[in-house]
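**Q** Turn this into a model:
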Amino acid sequence: MQKPEPMKDQVPWATIGLVLLWYGTNIGVLLLNKYLLSNYGFKYPVFLTMCHMTACSLLSYAAIAFMKVVPMQSIKSKRQFLKISALSAVFCFSVVLGNVSLRFLPVSFNQAIGATTPFFTAVFAYLMSNKREAWLTYATLVPVVAGVIIASRSEPSFHLFGFIMCVSATAARAFKSVLQGILLSSEGEKLNSMNLLMYMAPIAVVILLPATLLMEENVIGNTIALARNDIKIVWYLLFNSSLAYFVNLTNFLVTKRTSALTLQVLGNAKGAVAVVVSILIFKNPVSIIGMIGYLFTVMGVVLYSEAKKRYG
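**A** You can find the predicted model right below:
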């Protein structure tokens, strides 16, 4: 009698591929933003954000309406539309500030500050909805903040304005996530992230267009003049804007295949990968103490995720 062959573990290649694609788009858009705004000299972060939002508007509609990536969800009331508009304004604010910070800070330090998002999320959740966490969960936020303080004090490329912009962007991202939970909490108003992006992105374009024209003088004329001298800027902007959409798409698909908690863990690792890649590409100086500070922050975020999983 033949023994049954042991079943071979199937490798989830599709999930691994999606995670790698998510890493690639996330790190790619971050590095390309840095290159354009700092190294290339394209000093228009608001216009760049508007390009991102325009691509997200067009591509998200195409993905939902034609490719059926997710079922189309409709806005059911004026009140829901106003809530989405408020979220869009905060979202715009966070992305613009993040792009502004990349003009002045290296990607490695930008990622270290961005890792403090759980701290701001816990603060806003308490202030806005009186949501309290277990004391151990709050304790894990100490190394998150301490790590950034250590990294800031020893960052060779520290820039005060860039630092303020990056902290503000991180706080705005956390504020948006808490606000989203409050505003779209009822079952009738909940939208999946892809539909929410489809409605938020065009509202963001409407907000960003006058802001671009007011804050970045003659940006359209200067970009056209730049394109005449170097056509590569057109391809950079098109590729960069498309990547910005695929960051959101791959984020959604990875969450769907795994879980929000797995995404959080993968996100921590992604931040570390982005730091290493950016240092290799841009060769920005880093200090040992600064890297220790960043490791402190990442360790705190990992502990925070574990505490949230255990204590809710």
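**Q** alpha carbons only for contacts and neighbour counts from here, please
**A** Fine.
**Q** In terms of secondary structure, what does whichever strand or helix holds I16 contact?
**A** Here I16 is covered by helix 13-34, with elements defined by DSSP states H and E. Packing partners of helix 13-34 (3 or more C-alpha pairs under 8 Å, 6 or more residues apart in numbering; DSSP states H and E): helix 78-104, helix 107-114, helix 232-257, helix 260-282.
**Q** tell me the angle of the shortest one relative to helix 78-104?
**A** Read that as helix 107-114. Comparing the axes of helix 107-114 and helix 78-104 via axes from the mean of the first three to the mean of the last three C-alpha atoms, to 10 degrees yields an angle of 140 degrees.
**Q** Run through who's touching helix 107-114.
**A** With contacts defined as C-alpha atoms under 8 Å, 6 or more residues apart in numbering, helix 107-114 is touched by 30-31, 34, 101-102, 148, 151-152, 155, 166-167, 170, 271, 274-276, 278-279, 294, 297.
**Q** who touches H52 in this structure?
**A** 240-242, 244-245.
**Q** Ok, L243 next?
**A** 25-26, 28-29.
**Q** Same question for A204.
**A** Counting by C-alpha under 8 Å, 6+ apart, A204 touches 50, 53, 88-89, 91-92.
**Q** Which one of those residues sits in the busiest neighbourhood?
**A** Ranked by the number of neighbours (other C-alpha atoms under 10 Å), the contacts of A204 place M53 first, at 28 neighbours.
**Q** Does I207 touch L87 like I think?
**A** No. I207 is beyond contact range of L87, at 12.0 Å (criterion: C-alpha atoms under 8 Å).
**Q** Neighbour count: the two, which is higher?
**A** Just comparing I207 and L87: by other C-alpha under 10 Å the higher neighbour count belongs to L87, 23 against 17.
**Q** Before we compare anything, build this one as well:
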Amino acid sequence: MGRGGTLSDSVVRKAFLAYAYVLIWIALSFTVIVYNKYILDKKMYNWPYPISLTMIHMAFCSSLAFLLVRVLRLVEPVTMSRELYISSVVPIGALYALSLWLSNSAYIYLSVSFIQMLKALMPVAVYSIGILFKKDPFKSNTMANMLSISLGVAIAAYGEARFDSWGVFLQLGAVAFEATRLVMIQILLASKGISLNPITSLYYVAPCCFVFLFLPWIFVEYPVLKESSSFHFDFVIFGTNSLCAFALNLAVFLLVGKTSALTMNVAGVVKDWLLIAFSWSVIKDTVTPINLFGYFLAFLGVAYYNHSKLQALKAAEAQKKAALADEESGRLLEEREGDGLGRKNESQD
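**A** This is a model prediction of the structure:
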């Protein structure tokens, strides 16, 4: 009874922690998205400088990561040569810079709800780029699923009341660069046995990302900011916004590290629905029935995709357990045959 009670308490505790990680990640992701929209939207805080905002985030995250790694030494840095940094981290930093720049730019032109609908294309982009780089095999049923997600997003776009072609282009570009970054992490880092947690990831990637953002900032936003005499840097707004962005990186590590990437994908769908509801009810963005119908179709496609991945993981785990069981059985059989042969030799003596 005691053992059963202990097991039950352990299961309940693990489930409680898993839900806590999910809720923390949803809350922080929700906050960062709405906060960025508030800062960048011309009808709200009215500071439409997405490169500058992203650079502030990267400078804050770089400084805090450096403090934790080099000064306080709370996190051990990864052993990395200059050649590996240039060949692996620099391309990932460039892709991350482009993804953040374009995604933040989209908030100026599109509603929060429509942006979340467009983000449903992420599995499509990741799978397509995975095939392009020969990371994933082509499967007709998976591609059909990707087409169903794309169809749902297309219907949602058709029903969008505030459709903006440039905003859609920016958000689709952000999805493409982010998907490429995720695939490149697997190819350039994971395949070489290098694993970065959010602190070490920011320690290595954030400064590189800052440099790549600085180059377009000089030509695109700096001249405009230089001519604007009315702007005064608000440390409270930008400080809390950057702190939320840093905390979100930690929440991603907790969620994926303590549960799985699949859990984050499922939680992301819940977050998207919450953001759509918030965008409609609080920000007063227009959400049409065609919007919802199209996104519901995309949602079904994403849900099926996550279900398929879960079944594949379970099958791989079962296959791994069966292989270990066969190996153990073979080892025991060899030991018994060895013992039998030893006894036979002893009887002959």
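**Q** what do we get in the second structure for I182 of the first structure?
**A** Structural alignment places I182 of the first structure opposite I187 in the second structure (criterion: TM-score structural alignment).
**Q** what's the spacing between that match and I129 of the second structure?
**A** 12 Å (C-alpha to C-alpha, to the nearest Å).
**Q** out of these two, which sits in the busier spot?
**A** I129 (20 against 15).
**Q** For the aligned partner of that one in the first structure, identify the helix or strand it belongs to.
**A** For I129 of the second structure, the aligned residue in the first structure is F124 (criterion: TM-score structural alignment). For F124 of the first structure, the element it lies in under DSSP H and E is helix 117-129.
**Q** secondary structure class for K131 of the first structure?
**A** coil (DSSP: H, G, I helix; E, B strand; the rest coil).
**Q** Who are the contact partners of it?
**A** Going by C-alpha under 8 Å, 6+ apart, K131 of the first structure touches A125.
**Q** show me what contacts A174 of the first structure?
**A** By C-alpha under 8 Å, 6+ apart, the neighbours of A174 of the first structure are 117-118, 120-121, 124.
**Q** rerun at 10 Å
**A** 90-91, 94, 116-125, 168, 180 (C-alpha atoms under 10 Å, 6 or more residues apart in numbering).
**Q** Kindly report the same for M291 of the first structure.
**A** Applying C-alpha under 10 Å, 6+ apart, the residues contacting M291 of the first structure are 108-109, 112, 147-148, 150-151, 154-155, 275, 297.
**Q** Of all residues in the second structure, which one is nearest the centre?
**A** By C-alpha atoms, centre = their mean, the mean C-alpha position of the second structure lies nearest to V252, the distance being 7.3 Å.
**Q** what do I187 and I129 of the second structure both touch?
**A** By C-alpha under 10 Å, 6+ apart, I187 of the second structure and I129 have these common neighbours: 135, 181.
**Q** In three-state terms, label N284 of the first structure for me.
**A** At N284 of the first structure the chain is in coil, as set by three-state DSSP.
**Q** which residues does the residue mapped onto it from the second structure contact?
**A** N284 of the first structure is assigned D285 in the second structure as its aligned equivalent, the criterion being TM-score structural alignment. The contact partners of D285 of the second structure, taken as C-alpha under 10 Å, 6+ apart, are 110-114, 161-162, 276-279.
**Q** returning to what we had before: buried ones among the contacts of helix 107-114 of the first structure?
**A** Applying 16 or more other C-alpha atoms under 10 Å to these, the neighbour count classes 30-31, 34, 101-102, 148, 151-152, 155, 166-167, 170, 271, 274-275, 278, 294, 297 as buried.
**Q** Aligned counterpart of M80 of the second structure in the first structure, please.
**A** Matched across to the first structure, M80 of the second structure falls on I75, judged by TM-score structural alignment.
**Q** neighbours around the residue nearest to its match when sequence neighbours are not counted, how many?
**A** Residue nearest to I75 of the first structure in three dimensions, not counting chain neighbours: F81, with 6.5 Å by C-alpha to C-alpha, 6 or more residues apart in numbering. Using other C-alpha under 10 Å, F81 of the first structure is surrounded by 15 other residues.
**Q** before we move on, what about V69 of the second structure?
**A** When neighbours are counted by other C-alpha under 10 Å, V69 of the second structure comes out with 17.
**Q** same question, L250 of the second structure
**A** L250 of the second structure has 16 nearby residues by other C-alpha under 10 Å.
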